[in-house]
Every structure is written in structure tokens, then in C-alpha cells.
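**Q** pasting a predicted model and its sequence here:
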Amino acid sequence: MIRERRNKAKLEQYYDKFIQEGVIDPNVHPWIGESWQRSKDLGVGRDTFRLDVKLSREELSKRRDRYNPAISFLDGLYDEIKEHFTTYNLSMLFMDQDLYVLKNYAMPFYQKTAGELEGARILEEDIGTSSIGIAYRHKVPFLMFGPEMWIADCQNGDACSAPIIVDNQVKFVITVVSIQQEELPYSAMVAMVLSIKYAMEQHLSMVASLKAKHTILDAVPLAVYHILPGGEVAYANKLGNSRLSGIVPPGSETKGEGPNLSDVLLNYRHTPIFKGFLGVPSYNKEVTWITPRKTYEDITTVVPLSGDDGDVDSIVAVSLPIEDLRTLVAHTAGYTARYSLSSMVGSSQVFTTMQDKASRTARHDYHFLLQGEPGTGKQRLAHGIHQASSRAAGPLIAVKCGDLPPEILEVELFGRGGGEAEGRPGKLELASGGTLFLDEIEKLSAVLQDKLAEALESSQLSRSGETVHRPIDARIIAASDTDLKRMVEKNVFSASLYEIISRSVVRVPPLRVRREDVPDLAAHIIGELASLHNLPPKLLSPEAAEVIMGYDWPGNIKQLQGVIEQAFFRTTGEAITPNDIIMPGEQGLSKAWKEDKDAFVEAWKAAGGNISRLANMLDVSRVTLYRYLKKYGLDKD
């Protein structure tokens, strides 16, 4: 609140009247009268300007560091007007939101040197009534005349204080004190304080806004650049800087300068950036950036920024690295681990030994091999290892090498070159940052074995039909039903590929050597079925457990699962008994469904119309079932 000039003699009378009689004259400003009363009640001394609460040097230094943007800005303002302060005997204090003095400018403040004042607290409870306390309490600028000050030492000068408010909160307080009031009009002092207040609020609001925008830009999974004519990068967000750090020419990293893209991009004149300076925008365009160090691929948008004259002054480029897009797509497509190592069931020594080794192996980042008979759970184990590894946040992609002919499998693994319409990445690229599980790796052709070994050795590949080298960062978990070492000895499997993937080998035991785990596995399968289909849980009777423990299970866990699934859906009660179990080789649905439509329909109903479940029950592939669905004229939906 900016007030008109007051008669100081009368102000002295009002102050003395309150001190002597405790009466506040009606002519006293109500905020000042209230402050006088609080100062009296607090027992604040009236004679001397005391500074009892003060920060240590270390504490003051920390506060100054925290508020450095504000202090630096005020330093700049003061440098422009300091001659004015000297000429008119002005002093200025800058305080934080706790009213600790961060800095003292110009002349001594009420006979206090900068060393005495800086770090001191000057709340109302410390120095009594002052323009500082009133401006702070009421959040408005306030001009106070000397006789209204609580402390006698301060009554020979007038003071104007103003809160610096950002986001509706008092962040700082600034106060200017004038000793020679006759030479400096009050209006000039007030105008100076209000100008400083406005300038600082605008600056700090802009800083806060920029900080928020930088935080947002650093958080988005996009590289953002502001580029000046000629290719100089004026701004880059966090991801953009990380990309730029990889393309700066060797030897220039220590210069502390941003790169000039026209110098480091070999194909600069053929990029959307160059066209952007010609006024041509581009949106979501797939772009290849060729640098001396590496080739990058991005989905890029370039927007020209024009000045008042209509010419392009600069451009904004926003790009999404294709490897990041692939990871995002991989997660969206469900390429994540569904099982953990702890979800695998078993307590036998041979199983727990295998589980412990898998857990240790997961912590390393090298490729490795799972060896075991079909149906032993190698794929579930691969999921668990991926989830326990440092790559758990990345995708887990599985490829069954025996399901596709070599020419199609090559494209599946390495991708296909070509333009935007024809080209596509392979699973090795999509698995970047994560894990690629290659099941039945022994079924890779000799050509693909050598090509895969070369790609893993160099950590880069070329898509089928092109010569561009693309970086890859995928961990391989290979699985084989046969002894790969013997295949290498017989020269039917690549020795170089075997050396790469067999740095650690985990052997998955068959079910016949861990019979004691069979009842627990069966119970786990029953629990999963009940949860998956939202059905009441069922128990495996002791007699049924004896039956399944007495079998060798040549098809291992997969075969056990098919038998248990069939029993689960056949059982009408709460317990699965031996009568509900059709063991492999016994007369049942599986003997007739290939020729008898009614038998197939019965199995189809027992599986609830679920292709995967029926495939497990009948121990056949999904492709085979689709063929029989077509043969019998049944709708797979």
C-alpha cells in the first residue's frame, strides 16, 4: 500500500502516546497499530536494532545457491542503478520467504554493515514493526515513515518494502531505505521499488515457466531441437543432447560447444532440416541420419519458424528414435515376460539346482543356452530369466525357429530392406534393449546360423536386401531340444554361433527325474486353470496324485498339462479322482477325434472352444487344429 506524505511530528506523537499510554490514535494506520501491539506483546526491544537469529556461513551459502537465479537478476538490476543509490544515500535489502537477509546492497542498513545483516532474520518478532513485516504479512508493497518504526535506531529513515510474489506465493521481500528524504521524492523511491518488484516477478515467473517446460521436454520420449540457420543447435532437450553426444566429431567434445549439424551429418542437405530452412515443413517422416560415427533412424517432424519479415529464422525438429518406437511397440504388442523364476514349481534337488543357476545367470548380460527335452518348460524359464535380468524393462520376443522356412525366418529375424512401404525391422531389432528367445535354434539353416553369429559378434546387422548396418542390442536366450555340442562336433551346427550362445548352459531336467514335483506341478496347473477361466478351484485327490506320479511323462510338463487340463474340465465335483484322468495311451477322446467329428466336438466343448487349451489336451499344434476345424466345418470363434 503506497501512502501519501505524513507529518512526522504528529507521527512521533502517535508513537509516544502508544508507548506511554498503550493507546492507538485513530490516525494511525490500522496495520501499523496492530503491529505495534504485537511487537509490545512479543516484548521486542525498542532501543536497539538487534539480530539474535542468524544463519551460519554454510547455511547462508546454501540459501544463496538455492536462490542464485533471483540474486543474479537483482545484481544485474542494481548494477544499472547503483549510482542512484550512492547519490541519494539509499540502502537495499533482499530477503527470502523466511525473511532471512540474503544480500545487503549499497549503504549500511540502519547503521548495520553487510556482514552483520546478511544471514540475519528480521521477522516482526525480531525487529518489531517495520515496512518489511507489514509487506510480508499483507502481501502488498508498503511505505512506512521513520516515526512509525518500532525500533528507535530505525526512526531516522523511511522505508518502502514489497513482496516478490510468484504463483500466488511470497518468494522474496525487497526493501529500500532512504535517509535523506528531502532530496529524494517519495514517489521516486516507491517507483523504484515497484519497478524492481515487477521486473523480478516477471523474470522469476519466466524462469519457473521455462523450468517446467524443460522438465516436460526432458520427460517426453522425444528428441527436441531448436536449430539456427547453417545447422547450429541452439537448444536440445535431455534425449536430444544424449543423441548429439554420440555424433560430435572426435576431438571436439571438450570444446563445450553444441555441434553444427551441417558439419556432422554427412547427408545434411538431404534431410528435412535443410528443407525446413527453405520453408518446407515435414511431419512424422522416417529419416536416416548418417554421421561419421553411426547411422540413426528417426521419425521426424520439422517446423520452420518465420520472423516478422516472413523469412525462416530457425526451425524446431522433433524426432522419435525408431529403436525407442520399436521398444514401445514391443511392449504394446505384449512382448513382456509373463512368468518369473519364483513362479516355477518344484522342490526336488535337481530342479532347485537348475533354478539357482538360472537365477545367477540372469544377472549377467551375455547370451546363453537352455538345453532340455521338449516340454520341460524352457520357454517359461526364459521368461523368468528375462524378468530377473537387468533387461526386464525391455521387450521379450520369442521366435520358434522350426515353424518357418529359412527364407521367411531370415526376414523374421533380420527384417527386410526397402523404402517406407516395403521395409520393416526384424525381431533382432525389435528386441533392442531386451531379450530375444530363439526356441529350437538347432533348426536354423546353416546360412542363418552364420549370419546370426556375425550379427551377434559385431552387434549390428543388415536387413535382407540392403547393405546399411544397423546397431542391435538384444540378449539371446537360445533353447535346444538336442545336444548342440554334439551337433557342432558332427559339423551340422555352427561352431562360432555355439561359442557365442553357450557361454553359460542351463540344463532343464526332464519330468521323470523329478517325479516328486509332479503333484505340485499338477496342483499349480489346476490353480492357473481355475484363475484363467474364473472357475472354482479343484483339488487333486491323493489317489490321483499317485496315478500321475507313476508315469514317466515322456512329453514332460507339456504332456502333464494336457492330461490335467482334460481332467479339470471333465471333473464335475471339487476333487479330481483317478477316474477323471485319461493317461496317455489310454482309450479316450484322443483316439477318435481325427476321424470322428462327434469325438472332436466333445473335445472342443471340453476345452471351452479355446484353441490353445485344446492343442495342449490333444498334444497337437494349433495349425493342425485349424485344419480339423475347417474339415469339420466348425467356427473357431
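**A** Thanks, I have it.
**Q** from now on I want contacts and neighbour counts done on CA atoms only, so please keep to that.
**A** Will do.
**Q** what is the subsequent helix or strand relative to the longest helix along the chain?
**A** When every helix of the chain is counted residue by residue (DSSP state H), the longest turns out to be helix 186-219. Reading on from helix 186-219 to the C-terminus, the next helix or strand found by DSSP states H and E is strand 223-227.
**Q** now that next one against helix 186-219, angle please.
**A** Computed with axes from the mean of the first three to the mean of the last three C-alpha atoms, to 10 degrees, the direction of strand 223-227 lies at 130 degrees from that of helix 186-219.
**Q** output the contacting helices and strands for strand 223-227.
**A** Counting contacts by 3 or more C-alpha pairs under 8 Å, 6 or more residues apart in numbering; DSSP states H and E, strand 223-227 packs against strand 233-236, helix 238-245, strand 312-321.
**Q** go again with 10 Å.
**A** helix 186-219, strand 233-236, helix 238-245, strand 295-306, strand 312-321 (3 or more C-alpha pairs under 10 Å, 6 or more residues apart in numbering; DSSP states H and E).
**Q** okay, the ones you listed, which one's buried deepest?
**A** strand 312-321 (a mean of 21; mean count of other C-alpha atoms under 10 Å).
**Q** is it possible to export the helices and strands packed on strand 223-227 to CSV including distance to Gly465?
**A** CSV is the format used below for the helices and strands packed on strand 223-227 (distance: least, C-alpha to C-alpha, whole Å):
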stretch, distance to Gly465
helix 186-219, 37
strand 233-236, 35
helix 238-245, 28
strand 295-306, 18
strand 312-321, 23
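**Q** next up, a structure to set beside the first:
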Amino acid sequence: MIRERRNKAKLELYYNKFVNDSVVDPNVHPWIGESWQRSKDLGVGRDVFHLNIKLSREEISKRRERYTTAIDFLDGLYNEIKEHFTSYNLSMLLTDQDLYVLKNYAMPFYQKTAGELEGARMQEEDIGTSSIGIAFRNKVPFLMFGPEMWIKDCQNGDACSAPIIVDNQVKFVVTVVSIQQEELPYSAMVAMVLSIKYAMEQHLAMVASLNAKNTILDAVPLAVYHILPGGEVAYANKLGNSRLLGIVPPGTEDKNEGPNLSDVLVNYRHTPIYKGFLGVPSYNREVTWITPRKTYEDITTVVPLAGDDSEVESIVAVSLPIEDLRTLVAHTAGYTARYSLSSMVGDSQVFTTMKDKASRTARNDYHFLLQGESGTGKQRLAHGIHQASSRAAGPLIAVKCGDMPPEILEVELFGRGGNEAEGRPGKLELASGGTLFLDEIEKLSTVLQDKLAETLKDGNLSRCGESVQRPIDVRVIAACDTDLKRLVEKGVFFAGLYELISRSVVRVPPLRMRRDDVPGLAAHIVEELAALHGLPAKQLAPEAAAVIMGYDWPGNIKQLQGVIEQAFFRTAGNIISANEITMPGEQRLSKAWKEDKEAFVEAWKAAGGNISRLANMLDVSRVTLYRYIKKYGLDKE
């Protein structure tokens, strides 16, 4: 609150009247009268300006670090007007929201030097009535005359304080004290304080807004640049800076100025950036950036920014690295780990030893070889290893090498070259930054074995039909049902590829070697089925557990899974009895389904409408099932 000039002799009389008689004269400003009463009730001394509560050097240093933005701004502002402070014997104080003094500028503040004052608390209970306390309490600027101060030491000067409000909260208080009131008009001092308040609030709000925008820009998976004419980078977000680190000229990495793209991009004049300065925007274009160190491929948007004269003054470029786009596509396509190592159930020594080794080795970045009989859970183990590795945030892509002819598998792994319509990345590129699981790796052709070994060794690949070298960063987890080393000794498998993938080898034990784990595995399968299909939980009866314990399970976990699935969907209640268990080789379902549509529909319902599950139950191939589905006209229902 900005007040008119007051007669100081009268103000002194009002002060003495309150001190001696505890009477607040009607001419005393209400806020001051209320503060006098609180100061008296708190027992604040009236004679000497004491600094009773003060932060340590370490504490004030931490507070200054927290409020660097405000202090730096006021430092700069003071340096521009400090001659004015010196000429009129002004002093200035900056306090934080707890009213601790952060900094003292210019002249001593009520005979206290900066060293004495900084870190001291200036609340009403410490120094009584002051412009600082009233401005803070009422959230408005306030001019206070000397005789209105509670402490007599402070009554030889007038003070004007202004709260610095950000987001509707008082963050700081700025106070200017004038000793030579005759030489400096009150209006000048007040104008100075109000100008500082306005400028500081605007600056802090702008910085807060910029910080929020920078946080948003750093969080998006895009490289964002603000580029000046000639190619100088004025701003880059976090991802943009990381990309720039790879292209700045050698020896200039430690310099503060941004790189000039016209110097580091060999093809600068052929990029959308150069065209952007000619006023030509580009949207979502695939762009190749050629530097002396590396070649990058991005999806890039460039927007020219025009000034008042409609001339292009700068441009904004937003790009998505194609390798990052592939990772996003991989995640969208579901190329993520579905299982963790903790989802692998078993307490037998041979199993826990294997699991511990897999967990330890997962932390390395070596290629990995899993060896074990078919159905032992190698794919689930690969998922768990990926999730336990440093590549867990990247994609996990699986390829079964025995499922397709060599020429198709080559394109599947390495991709196809050509124009935008024809070309596409292979699984090796899509898995970059993550893991590629190659199941049945022993079924790779010798040509593909050699090509894969060379690609993994060099960290670069060429798509089928092109000679462009593309960098990849992929970890291979290979799986084999047989002893791969023996295949190398027989000359059937390429030794170079074996050396690359066998630095870490985990042998997955067959189920017959961990028979005690069978009941736990069965219970876990039942639990997963119930959760997957949203059905009530079921349990194996003791006699059912005894039945499955008495079998060798040559098909391992996969075979056990099929038997438990049949029993789960066949059981109406919550307890799976021994009668519901159809062991391999037993025939429970009538062959009538081959001739009777109603029998087939009943089997279909028992399998929950799942083709793979029904194929297991009827012991036929999926192809055969589709033939009968068509025969009975079920594909039209």
C-alpha cells in the first residue's frame, strides 16, 4: 500500500502513546497498530536491532542455490542502478518466503553489514513491526515511515517493501531503505520498488514457463532444434543435444557455443533446413544427414519462423531418429517381454542353479545361447533374460528359424532394400537397442549363418538387394534343441557364429530331471489360465497331482501345459480331479467329431474356442481343424 507523506513528529507521538499507554491513536494505520500490538505481546525488544535467529553459512548457501534465478536477476538489475543507490544512501534487502535474508545490497541495512545480516530471520517475532512483515502478511507493497518501526534503531530511515508473488504465493520480499529522505522523493523510492517488483515477477514467471516447456521438450521422443541463419544451433532439447554430440567437429566438444550445421553436415544445402531458410517448410520427410563421423536417418519437420518484415529469421526443426521410430513400432507391435525370470517356477537344485546363472549373465551384454530339449521353456527364459538385462526398455523380437525357407528368412532377418514403397527393415533392425531371440538357430542355412556372424561382428548390416551399411545395436539370444558344439564339430554349423553366441551358455534341464517341480508348474499353469481367461481359480486335487508326478514328460513343460489346459477347460468346478487328467497316449474324446457336427461343437466349447487348444485336445494339426471347421460351416457363424 502506497501512502502519502506523513508528519514524523506526529508519528513519533503516536508511537510513544502506544508504548507508554497501550493506546493506538485513530490516525495510526490499522495494519501498523495491529502489528505494534502483536510485537508488544511477543515481547520483542524496542531499543536495539538484534539478529537472534540466523542460518549457518552452509544453510544460507543452500538457500541461495535454491533461489539462484531470483538472486541472479536482482544482481543484474542492481548493477545497472547501483550508482543511484550510492548517490542517495539507499540499501536494499532480498528475503525469501520464510523472511530469511538472502542478500543485502549497497549501504548497510540499519547499521548492519552484509555479513551480519545475510541469513538472519526478519519475521515480526524477531524484529517487530517493519515494512517487510506487513508487506508479507498483506501481500501488497507497503511504505513505512521511520517512527512507525518497532525498534528505535531502525527509526532513522523509511522503508518500502514489496512482495514478489509467483503463482499466487509470496516467494520473496524486496525492501529499499532510505536514510536521506530530503534528497530522494518518496515517489521515486516507491516507483523504484514497484518497478523491481514488476520486473522480477515477470522474469520469474517467464523462467518458470520456459522450464516447464523445456521439461516437456526433453520428455518427448523427438529431437527439437532452433536454428539461426547460416546453420547455428541456438537451442536443442535433451535428445537433440545427444545427437549433436555425435556430429560436432573433433576438438570443439567442450565449447559452449552450439555447432554450426553448415560446417558439420556434408549435405547441408540439400537438407530441409537449408530450404527452410528459403521459406520452404517440410513435414514428416525422411531425411539423410551425412557427417564426417556418421550418417543419420530421421523423419524430419522444418518450420520457418518469420519476423515482422515477413523475412525468415530462424527455423524450428523437429526430427525423430528412424532407429527410435523402429523401437516405437516394435513396442506397438507387442515386441516386449511377456515373462520375467520370477515367473519361471521351480525349487529343484538343477533348476535354481540354471535360473541363478541366467540372472547373473543377463546383466552382461554378451550374446546368449540357450540349450535344452524341445518344450523345456527356452522361450520364456529368453523373455526373462531380456527383462532382467539393461536392454529391458528396448524391443524383444522372436524369430523361429525353422518356420520358413532360407530365402524368406533372409528377408525376415535382414530386411529388403529399395524405395519407400518396397523397402522395409528386417527383425535385426527392429530389434536394435533390444534383443533378438532366434529359436531353433541350428536350422539356419550355412549362408545365413555366415551372414549373421559377419553382421553381429561388425555391428552393421545391408538389407537384401542393397549395399548401404546400416548400424545396429542388438543382443542375440539363440536357442537350440541339440548340442550346438557337436554340430560345429561335424561341420554342420558355422564355427564363427557359434563363437559369437556361445560366450554365455545356459543349459535348460528337461522336466524328468526336475520331477519335484511338476506339481508347482501345474498349479502355476492353472493360475495363468484362470487369469488369462478371466475364470475362477482352480486347484489340482492331490490324486491329480500324483497322476502327473508319475509321468516322465518327454515333451517337457510344453507337453504338461497341453495336458493341464485340457483338464482346466474340462473341469466344471474349482477342483481338477484325476478323472479330468488325460495323460499323453490316452484317448478320452470320441472320434465322433469327425462325422458329427454336434460332437465337434462340444469339443470346440470345451477348448474355449481356441484353435491351438482344440488341436492339442483332438491330437490333430491346425490345418486339419480348419478343414473340419469349413466342413461344418462354423467359419460362417
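**A** Perfect, thanks for sending it. Predicted model, so just to flag it, every value in this text is computed and none were measured.
**Q** TM-score them against each other, please.
**A** After superposition, the two chains reach a TM-score (TM-score structural alignment, normalised by the length of the first structure) of 0.95; 637 aligned residues with a C-alpha RMSD of 2.2 Å.
**Q** which residues in the stretch 451-600 of the first structure form helices?
**A** 484-489, 495-501, 518-532, 542-549, 556-570, 597-606 (DSSP state H, counting those that start in this stretch).
**Q** so which of those helices is the most packed in?
**A** helix 556-570 (a mean of 22).
**Q** and it, what other elements does it pack with?
**A** Against helix 556-570 of the first structure (3+ C-alpha pairs under 10 Å, 6+ apart) you get helix 518-532, strand 539-540, helix 542-549, strand 575-576, helix 597-606, helix 611-618.
**Q** format these as CSV; extra columns: distance to Ile385 of the first structure.
**A** Shown next, in CSV, are these (distance: least, C-alpha to C-alpha, whole Å):
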stretch, distance to Ile385 of the first structure
helix 518-532, 19
strand 539-540, 30
helix 542-549, 28
strand 575-576, 33
helix 597-606, 34
helix 611-618, 24
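**Q** nearest approach to Pro249 of the first structure belongs to which of the ones you listed?
**A** helix 611-618 (54.0 Å; C-alpha to C-alpha).
**Q** tell me how far the next helix or strand after the closest one lies from the chain's centre.
**A** Next helix or strand after helix 611-618 of the first structure toward the C-terminus (DSSP H and E): helix 622-632. Distance of helix 622-632 of the first structure from the chain centroid (C-alpha atoms, centre = their mean, to the nearest Å) equals 45 Å.
**Q** and if you look at stretch 244-263 of the second structure?
**A** For stretch 244-263 of the second structure, the distance to the chain centre is 26 Å (C-alpha atoms, centre = their mean).
**Q** residue range for it in the first structure?
**A** Stretch 244-263 of the second structure corresponds to residues 244-263 of the first structure when matched by TM-score structural alignment.
**Q** next, the distance between the ends of that stretch.
**A** 12 Å (C-alpha to C-alpha, to the nearest Å).
**Q** name the surrounding residues that touch that stretch.
**A** 223, 227-236, 238-239, 241, 264-265, 267-269, 273-274, 290-296 (C-alpha atoms under 10 Å, 6 or more residues apart in numbering).
**Q** which ones are touching the spatially closest residue to Phe145 of the second structure that is not a sequence neighbour?
**A** Closest residue to Phe145 of the second structure apart from its sequence neighbours, by C-alpha to C-alpha, 6 or more residues apart in numbering: Asp158 at 4.6 Å. Counting by C-alpha under 10 Å, 6+ apart, Asp158 of the second structure makes contact with 131, 143-149, 176-181, 186, 189.
**Q** which of those residues are buried, as a PyMOL select command?
**A** Applying 16 or more other C-alpha atoms under 10 Å to the contacts of Asp158 of the second structure leaves a buried subset, and the PyMOL line that selects it is:
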select buried, resi 131+143+144+145+146+147+148+149+176+177+178+179+181+186+189
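**Q** any idea how far stretch 94-104 of the second structure is from the chain center?
**A** 35 Å.
**Q** residue in the first structure paired with Gly146 of the second structure?
**A** Match for Gly146 of the second structure (TM-score structural alignment): Gly146.
**Q** what about the residue nearest to its match when sequence neighbours are not counted, how many neighbours?
**A** Among residues not flanking Gly146 of the first structure along the chain, Gln155 sits closest, at 4.0 Å (C-alpha to C-alpha, 6+ apart). Applying other C-alpha atoms under 10 Å, we find 17 other residues in the vicinity of Gln155 of the first structure.
**Q** pretty sure Gln155 of the first structure sits against Thr129.
**A** No: between Gln155 of the first structure and Thr129 there is no contact under C-alpha atoms under 10 Å: 11.0 Å.
**Q** spit out the residues that contact those two alike.
**A** With C-alpha under 10 Å, 6+ apart, Gln155 of the first structure and Thr129 have common neighbours 148-149.
**Q** I'd like to know which elements the longest helix of the first structure is packed against.
**A** Using 3+ C-alpha pairs under 10 Å, 6+ apart, helix 186-219 of the first structure sits against helix 68-87, strand 142-144, strand 158-166, strand 169-178, strand 223-227, strand 233-236, helix 238-245.
**Q** if I pick Ile151 of the second structure, what's in contact with it?
**A** Ile151 of the second structure neighbours (C-alpha under 10 Å, 6+ apart): 39, 44-50, 127-130.
**Q** just the ones of these in helices?
**A** Short answer: these in helices (DSSP H) are 39, 127.
**Q** adding distance to Ile611 of the second structure and neighbour count, write the contacts of Ile151 of the second structure out as TSV.
**A** Formatted as TSV, the contacts of Ile151 of the second structure follow (distance: C-alpha to C-alpha, whole Å; neighbours: other C-alpha atoms under 10 Å):
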residue	distance to Ile611 of the second structure	neighbour count
Ser39	85	21
Val44	86	19
Gly45	89	17
Arg46	91	19
Asp47	94	11
Val48	92	11
Phe49	88	18
His50	87	15
Ile127	83	24
Gly128	84	26
Thr129	84	29
Ser130	83	27
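**Q** got the buried residues for the match of stretch 244-263 of the second structure?
**A** So stretch 244-263 of the first structure, judged by 16+ other C-alpha under 10 Å, has buried residues 244, 247-248, 258-262.
**Q** which of those residues lies closest to Ala162 of the first structure?
**A** Of all these, Gly258 has the smallest distance to Ala162 of the first structure: 40.9 Å, by C-alpha to C-alpha.
**Q** with that, I have no additional questions.
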